[in-house]
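# Pasting a predicted model and its sequence here:
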Amino acid sequence: MTSTTSLFSPVEADLRLLTENLKKLVGARHPILFAAAEYLFGARGKRVRPAIVLLLSRATIPDRQLTPRHRRLAAITEMIHTASLVHDDVVDESEVRRGVPTVHSRFGNRVAVLAGDFLFAQSSWYLANLDNLEVVKLLSEVIMDLAEGEIQQGLNRFDSHLSIEAYLEKSYYKTASLIANSAKAAGILSEVTAEMAEDFYQYGRHIGLAFQIVDDILDFTGSTESLGKNAGSDLQSGNLTAPVLFALEEKPYLEVLIEREFAEADDLEKAMTLIKESNGISRSRELAAHHAEVAVKHLNCLEPSECSEALVKLADYVLSRLY
């Protein structure tokens, strides 16, 4: 399987610089928040979101030289993503992420909430300083979408009548909105046409949905070690994803288990077995593949380059995580 390191080789140096800049952007005025931020940004994340911003930026700048505003947009994108993860982990009471302790389990809930708030505030400040109203609007909408997605997920816990459409809407808010809108923002800073900026948005939207669907499949097929959390943890918390919703169409008893919130000792294990026996996982794979395919079609507007090729390969990488 292609690694993100080799995949993002055209912007590898940019991503290294990004990691250092992120720590500087937080500043040292608040030692405990700085410690939390340093811990966060030192974690071995994939940096997919800023990489997409940087690849699209380099693909659309005539001399391939990034402007400070493009670099700042990439950093803002990662700050917003990281802030949302910190808050998600507090809400979900997750003890580990990517195999390492979460911020709240290491520093406490109070620091985690403050660190998330601080990162959102800092990202908003740097966003305003880009002096581009359209970009400010796009990324401000993302922050609202993240909250909307978290609210929808909370309200729909253990709702066995949730539709695939509602699941995709929530997935857009929680995952795809940031990728889509930051991709479009990169195009706007490069002064591309409105049509091309919309193509970037659609690429980000569909690659984001594919990414989320794959993550949701891995919750059933991945090992605890590879997931960095217990397999089936989303299902146990009542977060019903594509594999579950498709399986419900075939396995009526699954609804009984979900409606009683896995109250009996072996309910969760029974539910996992029913899902794996159904076509839920294979249908979810098809759904992820569809969105990855649509994403790539929206890159036809770009001239061939190392950067555009990396963006195409990213779609293959997203799907390859399943195998």
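It's in.

# For the rest of this, base every contact and every neighbour count on C-alpha atoms.
Fine.

# Contacts for stretch 98-108, please.
36, 39-40, 44-45, 86, 89-90, 94-96, 110-113, 225, 227-229 (C-alpha atoms under 8 Å, 6 or more residues apart in numbering).

# in the stretch 51-200 of the chain, which spans are strands?
96-97, 100-101 (DSSP state E, counting those that start in this stretch).

# hang on, the earlier thing: looking at the contacts of stretch 98-108, which are in helices?
Using DSSP state H, 36, 39-40, 86, 89-90, 110-113, 225, 227 are the members of the contacts of stretch 98-108 that sit in helices.

# In addition, the following structure is provided for comparison:
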Amino acid sequence: MHVESVLPLASYHFDGDGKCLRPLVILCWAKAINFILKETSPKVIENQKKVAQVAEMVHGTCLYHDDVIDDAIKRRAKPTINFLCGQKKSIWAGDFVLGRALETISQISNNKVCILLTRMIQNVVTGELMQLDAGATEEERFSQYIDKTFKKTASVFAYPCQAVLVLAGADATLQTTAFEFGRQLGIAYQLVDGITDFPAIASTEYGKELAVDLNQGLANMPVLFAAQQFPELNPMILRHFKEPGDVATAYNLILKSDGLQRTEELAIQYYGDAMDKIAQLPQSPYQEMLFTVTHQLLNKIK
């Protein structure tokens, strides 16, 4: 297959219909630190944009591959490449996007940034593998869920946020602040996504079908909290909700439990921690933009 024939497939998820949350947050951090350090170098600014592009491409790669794993028919209210063209083309399109991401990383020519971004990719793959494993004990489930969520979701915020500060010449303290912000925001974002699996708080603006995680055999945080009240959920978690009636039974038990409320409280805690990291920056219009973006995400569950 020629590159020209791959490009329509590889650009399918980059049509402007997505939220582009990752590049938005990453570039807000870049602009905030550039304002603080009076960094105006066109090369630095261009490389910071490349970091944001890499983060979105890695996320896009996951969409192509997830659609195959989940046998998804639709994403963002349109047919998936997996549905339109089959599994093989969806996989190869995702691989092509990842290849372009790696090519972009090589163009940045900063060793520490390359390490951070390749570490992000390693974390995403590890997180995806962890998601397929329901073998953790009841005591380990919560810590493993947070660890998996960091690797699969939050790392695509955390490492790039740190990387754009590296490019601007920020000190280690500011780099850590940016990384921790990305970690807390990414985990909170995934917790909210788990809440929207259920109608008690779910909103149609997410464009998401209900009980998606359950139907895919995944135990998100509302499920884990609910299992503390209803132990009969535990064997269902271990068998990935595969027996007839598992999804419907689990769904009803979760709605009866306080799992959604406790997940919302936990998400608010992580969002608060993310806000605290932003507050450590000197005041600037870009700090205000970060507050606004984070606050808007929090409001989706209120």
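It's in. Quick caveat: nothing in here was measured; it's all calculated off a predicted structure.

# rewinding a little: show me how to select, in PyMOL, the buried members of the contacts of stretch 98-108 of structure 1.
Selection of buried members from the contacts of stretch 98-108 of structure 1 for PyMOL, criterion 16 or more other C-alpha atoms under 10 Å:
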select buried, resi 36+40+86+89+90+94+95+96+111+112+113+227+228+229
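
# what's the distance between the closest residue in space to residue 45 of structure 1 that isn't next to it in sequence and residue 87 of structure 1?
In this structure, residue 45 of structure 1 finds its nearest non-sequential neighbour in residue 98, 7.8 Å apart by C-alpha to C-alpha, 6 or more residues apart in numbering. Distance from residue 98 of structure 1 to residue 87 of structure 1, counting by C-alpha to C-alpha, to the nearest Å: 16 Å.

# Columns distance to residue 53 of structure 1 on top of the strands of the stretch 51-200 of structure 1, output as TSV?
Below are those laid out as TSV (distance: least, C-alpha to C-alpha, whole Å):
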stretch	distance to residue 53 of structure 1
strand 96-97	24
strand 100-101	26
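
# Point out the most buried one among the ones you listed.
strand 96-97 (a mean of 18; mean count of other C-alpha atoms under 10 Å).

# hmm, back to that, more neighbours: residue 98 and residue 87 of structure 1, which one.
residue 87 (22 against 14; other C-alpha atoms under 10 Å).

# Could I get the contacting residues of the equivalent of the more buried one over in structure 2?
Superposed on structure 2 with TM-score structural alignment, residue 87 of structure 1 falls opposite residue 65. By C-alpha under 8 Å, 6+ apart, the contact list for residue 65 of structure 2 reads 90-91, 94.

# just residue 132 of structure 2 next, same as before
Residue 132 of structure 2 neighbours (C-alpha under 8 Å, 6+ apart): residue 218.

# Tell me which residue of structure 1 matches up with it.
So residue 132 of structure 2 corresponds to residue 154, using TM-score structural alignment.

# cool, residue 259 of structure 2 as well?
By TM-score structural alignment, residue 259 of structure 2 lines up with residue 280.

# Same question for residue 165 of structure 2.
Going residue by residue (TM-score structural alignment), residue 165 of structure 2 aligns to residue 187.

# I figured its match hits residue 57, correct?
Yes - between residue 187 of structure 1 and residue 57 there is a contact at 6.8 Å, judged by C-alpha atoms under 8 Å.

# Strands of the stretch 201-302 of structure 2, start to end?
Going by DSSP E, counting those that start in this stretch, the stretch 201-302 of structure 2 shows no strands.

# Confirm residue 190 of structure 2 sits in a helix?
Yes - counting by DSSP: H, G, I helix; E, B strand; the rest coil, residue 190 of structure 2 is located in a helix.

# what's the burial count for it?
The number of residues near residue 190 of structure 2, taken as other C-alpha under 10 Å, comes to 20.
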